[in-house]
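> Here is the input, now give the coordinates:
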Amino acid sequence: MIHFPNEHLDLECLDTRETVAEACARAGHPLDLVCGGTGRCGQCKILIKNHGITLEVLACQYPVFDEMEILTGAEARQQILDRHVDFDPLILDPPVRCFPVSFESLNLQNANAFLGSINAVLPLDLTCGNPDILIDGFEAVRKTPVPIVDVIAAVHETDPSAFVARSGTLLGVTPETDGFPEYGAAFDVGTTTVVGYLYNLESGDLCATASAKNRQAAYGADVISRIAAADDGKLTALNDAVCETLADLIQELCQKGGSLDKHQIISVVCCGNTTMLHLLAGISPKSLGAAPFVSQIDAPIEGPASRWHLDLHPAAQMTLLTPIASYIGSDTSALLAALPRRKETRLVIDLGTNAEIAVGQNGHYTVCSAPCGPALEGDGLTMGMRAADGAIEKTVYDPGTKRFHCQMIGDPPATGLCGSGVIDTIAALLDSGLIKPDGSFISDEAAAAHPNGSRLTRSGKIRQFVLLTSEENNGAPAVVLSQKDIRAIQLAKAAIQTAVDLLLKAASLSIEDIDTIYLAGAFGNYISVTSAQKIGLLPTGRMKIVPVGNGAGSGAIHCLLSTEAKKQTEAMAGQCTVINLTNDAEFNTQLVANTVLSPR
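Have a look, this model is predicted:
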């Protein structure tokens, strides 16, 4: 038997090839496997007991055995919740939630008396957004809002029931026969990738995570191309694409969470860059594509989830968090609001298709956005790919043996390089002397005398470095990094470096004033800081560099679980000074100078 003492649960030990993570999922307590269970992120550590000895193991790799004790429950769940980043603890108080209630003691004479008697039995004061209309949860009137008196009658017939409320406003009622809706989902809607989290709103427990490529990618890789597509009559198609991405992820989250019923989801919270928010709201982003670059969204967008074609609980609500500015989205405000409150000067870099950068003290920030493109995530490169099985994620050069060593995700053969692998490979090429600080490969003459010169080849007119030959890659195609790929990384790196320099200047600070750099984004969580500093992507100095994973997603989770956190996130726009780099004459000048691959 496998024992879960904190859950008072025993499971039969069916297969010794089963991992601890798989056993936890079978027990109804799935762990959050950020790396997909490959063992590379080290984030699913959990305590087990073997004959009285407590061990900390990687749940996705460690096999189960008979009479094992797995310590899930409060200890394990706290570890999972904390893992998103070293955030301050939350008080669990979801903005959207359900309250079970019996109608035996309620006054059903009229709407005002009804609400008054509800307030007497529920742990909050309720108002009704529209005194005469409520979103209903009943089969007979499921598709049409009805007068409150009819809802009262329907509820009375299906007593006991539950009330759905958002921040003290009564939104609807639902009979208990529908199943108590106690789940919520938070999404970080990125240009390239959408990441989702499913939570139990009553306990604050994480049920599952999932990610998927944004289906809008069919209309372009960056926000500029999406804006152009929307302006070309494809706004509805773009809206449908991202809504379908959310719907698919919700289905996957429910399956991963233990075959949960999606109709028990009562709340959805989304953050994202400003263009993604416009497209998700079905609002034309045309004003974001030309001066003066004005956002059409200056408040949270809230409404029934059905408006976004999501088939959830009939009274489920969806919230799009407010962006800060035209190119500073609610992914940034969610991240900044969720970071721990400390007396420090901090630099926050959220690495993605667009890099959002902030520098601040005491909760006030100067922020900007740098258009670095998708190269840092592996997109658009000769053999670039997402961090998945087959991706080379780490490369080092051994000056003693003059050899390059690679580490990949999953089993051989390798099929490409993910973002962290590309950065490592460029740093290794600098170490080996095969490329110069200007990013160009050494000459053919110099290569002829270099111990690894034979790895410099050509594909047509494009020079490239062969990281793995076909023979070294188990007979699969060789893995290469081209001169064009290096140039793409140089431009992305230069955009970030220039943005940081100009942001510090605007805030009257220098890099020496920074105490901590918070590095957000999935790519930022796995990047080698040493390699990033070697090519000048990250600064060197006395400051701490703290990877915080998907900090924007963590901020969205906070807004899902905490009314106070949501208020703080919505207030963040007023605490930020926005710098528009498109109006800065220095940007293009410094951009060229900052393409040099060297520490700073």
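
> contacts, neighbours, all on C-alpha from now
Will do.

> what about residue 232, neighbour count?
Neighbour count for residue 232, taken as other C-alpha atoms under 10 Å: 9.

> so how far is residue 181 from it?
40 Å (C-alpha to C-alpha, to the nearest Å).

> Surely residue 287 forms part of a helix?
Yes: applying DSSP: H, G, I helix; E, B strand; the rest coil, one finds residue 287 inside a helix.

> Give me the neighbour count for it.
If you count neighbours by other C-alpha under 10 Å, residue 287 ends up with 15.

> Quick one: residues contacting it.
For residue 287, the contact set (C-alpha atoms under 8 Å, 6 or more residues apart in numbering) comprises 293-296.

> 6 Å - rerun?
Residue 287 makes contact with 293-294 under the criterion C-alpha atoms under 6 Å, 6 or more residues apart in numbering.

> again, but for residue 194
Residue 194 sits in contact with 188, 211-212, 214, where contact means C-alpha under 6 Å, 6+ apart.

> one more, for comparison:
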Amino acid sequence: MYKFKSEALDKEISVGGNKSILEVFNQEGRAIYAPCGGKGTCGKCKVKVSGKINPLSDEESKLLTSQEISNGIRLACKTHAEGDIEVQLIEDKLTNGAKGKLGSGIQYAADPLICRKTEKLTAPTLDSGETVIDMLRGVLGAVKLDLNIIREISQKIDYTEEGSFVVWDNKIIDMAFGKTDNQLYGIAVDIGTTTVVCYLMDLRQGRQVGVSSMQNPQVGYGADVISRIQYTIENPEGLEILRTRIIRGIDLLIREVCEKTAVHKQDIYMGVFVGNTTMAHLFWGFDCSSLSRLPFNAVTQDMIVENSQNIGISNMNKNGRVIFLPGIAGFVGADTVGAMIAAELVNYDENSLLVDLGTNGEIVLSTSRGRYACSTAAGPAFEGARIKYGMQAFPGAIDHGAVEEDLEYTTIGDQPPRGICGSGLIDIVSGLLEAGVISEDGKIAEPEELKSSKLAGRIMKSGRTKEILIVDESLENNQSRITLTQKDIRELQLAKGAIRAGIDILLKVSGLTVDNVDRLLLAGAFGNFVNRESALKIGLFPDFHPDKIIPLGNAAGEGAKKALCSRAVLKEIALHYAQTTKHIEISSHPDFEKAFMEGMYFR
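The predicted model follows:
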């Protein structure tokens, strides 16, 4: 056994055998970003290691630069201890707060499904013949009670003090006599494939009081849902491992937001959760195998309600209720329903196209003839995965770019460039396309074909392969080289082709054209930060006027907050969207292949 030390684990542990660093961190519940799920193909799970370890693997030799190797950088999935080691994560904290910063100043309805009522019970008399429950219903109405609450009331009943009763959907779930603070809070949780966000809401006032976010703790098992589904199929304990990871992660977020706001966990009585179909299955512990094969049917898309204690969430009131919004069908889940709630797709006189530019690429077309929805295998390219120097929107990520005489860029936090995030990728490709460095079919031009000597000098050739220099390496500033490869461009084309195919097929099914669409609504953090002109230039969307494109921010999270704060949204609108939206399986549509191939062109 060897000593394994890392500040990220806050402890020293013992490891043995050939267990990789990635496996050790996953076992300890500490996520390392590994989009390929530890297969050694993405090169993203970089860590700095000191001590005795196995020799450099072939995969590492290909994916790491000579400068990284000399600095002790290794891939966590391909490195194991052969003696005592110390591991330092490249990312100190895997958190992208962009989603949590969106929509924080909105005032919401204050009519939740839960309420706190304060009443003083009249002591019984000899002649009344009333039971304790009779008197309770006399002041609270025809409320329901389960056995545990009846037992608690029988033990705590006090006719000299006011009683505070928490009523959820006309059912008493908690009570106290004497002085109480009468606080009532809820949480709205958006379980994204990449990022999880927890919003703390004051349900009496309908306002957000705090937010916490983290990278989905399942990312160590793959960046996309297919990788995680496969993990649960290939590993007997895989489903329970991923379920435990997300439950513990959410519990940690609740604790963090309570600490930041000085709210006591006992005052959190309700939670509304959203996530795509796979995230819902992993949260509830449902077998995911049906999602891995045709016809990709879910175990259930129903709204599910459960006691927080039964799920394993400890940082809520033990009697609190957790509600997962309903989904639609296939991979179009509760997060899409949440986005529809936020977009308020209730105006049948208006044709609206709602697009979530995430790994699943959910699309909804709302028309006077009905609503249609689909999911597309856009993949995680928009979030930096499968891009050689791609990264999420962390400090140092190139987030915007432009091409004039030469390529210019900005980084998040004005930090030294460390990689390219999705919005930066769109900007850079758009600029290079306009400058002729990249053609409509995605090919990188030959240097001699360009008029600009500066741009020509950015094209690097090695045999038959070409890549474009974005940032040159600098030993003085400890700056690693960042390039855009031909494979990176193809990954973007594949993601773009999937989105365009989904849009085009929904329009065809509905009998509409692009000219009939009144507005294009972009959901998700990426949709909020992407440059609309750049997205239009590469043909990510059809030829809309930029003024028709409206970013909604984290629409799924906003929808969860609205459902949390409004009983009508939760019990009527959410179910209406889920039940009346027609799911279109675009991969089986006869025009899919043609639409996908045409959608890959940058035009």
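
> TM-score for these two?
After superposition, the two chains reach a TM-score of 0.78 (TM-score structural alignment, normalised by the length of the first structure), with 501 aligned residues with a C-alpha RMSD of 2.9 Å.

> follow-up on the earlier one: so which of the contacts of residue 194 of the first structure is the closest to residue 250 of the first structure?
Using C-alpha to C-alpha, residue 211 is the member of the contacts of residue 194 of the first structure that lies nearest residue 250 of the first structure, at 10.0 Å.

> and that closest one, how far is that from residue 383 of the first structure?
Taking C-alpha to C-alpha, one finds residue 211 of the first structure at 22 Å from residue 383 of the first structure.

> Please pull up the equivalent of residue 273 of the second structure in the first structure.
Under the alignment (TM-score structural alignment), residue 273 of the second structure maps onto residue 270 of the first structure.

> mind checking how far that match is from residue 99 of the first structure?
For residue 270 of the first structure relative to residue 99 of the first structure (C-alpha to C-alpha), the value is 23 Å.

> again, but for residue 332 of the first structure
Using C-alpha to C-alpha, we find residue 332 of the first structure at a distance of 32 Å from residue 99 of the first structure.

> Have a look at these two and say which one is more surrounded.
Neighbours were counted for residue 332 of the first structure and for residue 99 using other C-alpha under 10 Å; residue 332 has more, 34 against 18.

> Check whether the more buried one sits in a helix, strand or coil.
Applying three-state DSSP: residue 332 of the first structure is helix.

> How about the aligned partner of it in the second structure, nearest residue that isn't a chain neighbour?
Matched by TM-score structural alignment, residue 332 of the first structure corresponds to residue 336 in the second structure. What sits nearest to residue 336 of the second structure in space, not counting adjacent residues and going by C-alpha to C-alpha, 6 or more residues apart in numbering, is residue 556, at 6.5 Å.

> if I pick the equivalent of that neighbour over in the first structure, what's in contact with it?
Superposed on the first structure with TM-score structural alignment, residue 556 of the second structure falls opposite residue 552. The neighbourhood of residue 552 of the first structure, defined by C-alpha under 6 Å, 6+ apart, consists of 331, 334-335.

> Tell me if I am right that the residue nearest to residue 336 of the second structure is in a helix.
Yes: counting by three-state DSSP, residue 556 of the second structure is found in a helix.

> Helices of the stretch 301-450 of the first structure, start to end?
330-338, 419-432, 444-448 (DSSP state H, counting those that start in this stretch).

> Remind me which helix or strand the residue mapped onto residue 480 of the first structure from the second structure belongs to.
Residue correspondence, TM-score structural alignment: residue 480 of the first structure in this structure matches residue 483 in the second structure. Using DSSP states H and E, residue 483 of the second structure sits in strand 482-485.

> got the contact list for that strand?
467-471.

> Give me the neighbour count for the closest residue to residue 456 of the first structure other than its chain neighbours.
In this structure, residue 456 of the first structure finds its nearest non-sequential neighbour in residue 465, 4.7 Å apart by C-alpha to C-alpha, 6+ apart. Residue 465 of the first structure has 23 neighbouring residues, counting by other C-alpha under 10 Å.

> Run through the residues that contact the alignment partner in the second structure of residue 465 of the first structure.
With TM-score structural alignment as the criterion, residue 465 of the first structure lines up with residue 468 in the second structure. Taking C-alpha under 6 Å, 6+ apart, we find residue 468 of the second structure in contact with 458-460, 483-484.

> Can I take it that residue 468 of the second structure is in a strand?
Yes: in this structure, residue 468 of the second structure lies within a strand as judged by three-state DSSP.

> That one and residue 126 of the second structure, how far apart?
90 Å.

> Could you do residue 267 of the second structure as well?
37 Å.

> okay, the two: which has more neighbours?
Counted by other C-alpha under 10 Å, residue 267 of the second structure and residue 126 do not tie: residue 267 has more neighbours, with 18 against 6.

> what does stretch 323-340 of the second structure rub up against?
272-277, 296-297, 301-305, 375, 555-556, 559-560, 578.

> Check the offset of the helix or strand containing residue 87 of the second structure from the chain's centre.
Assessed by DSSP H and E, residue 87 of the second structure sits inside strand 81-89. Its chain's C-alpha centre and that of strand 81-89 of the second structure lie 31 Å apart, by C-alpha atoms, centre = their mean, to the nearest Å.

> so where is that strand in the first structure?
So strand 81-89 of the second structure is aligned with nothing, judged by TM-score structural alignment.

> So which elements touch that strand?
Using 3 or more C-alpha pairs under 6 Å, 6 or more residues apart in numbering; DSSP states H and E, the elements in contact with strand 81-89 of the second structure are strand 2-6, strand 46-53.

> Distance check, the closest residue to residue 4 of the first structure other than its chain neighbours against residue 76 of the first structure.
In space, and not counting its chain neighbours, residue 4 of the first structure is closest to residue 70: 5.2 Å by C-alpha to C-alpha, 6+ apart. Look at residue 70 of the first structure and residue 76 of the first structure: by C-alpha to C-alpha, they are 9 Å apart.
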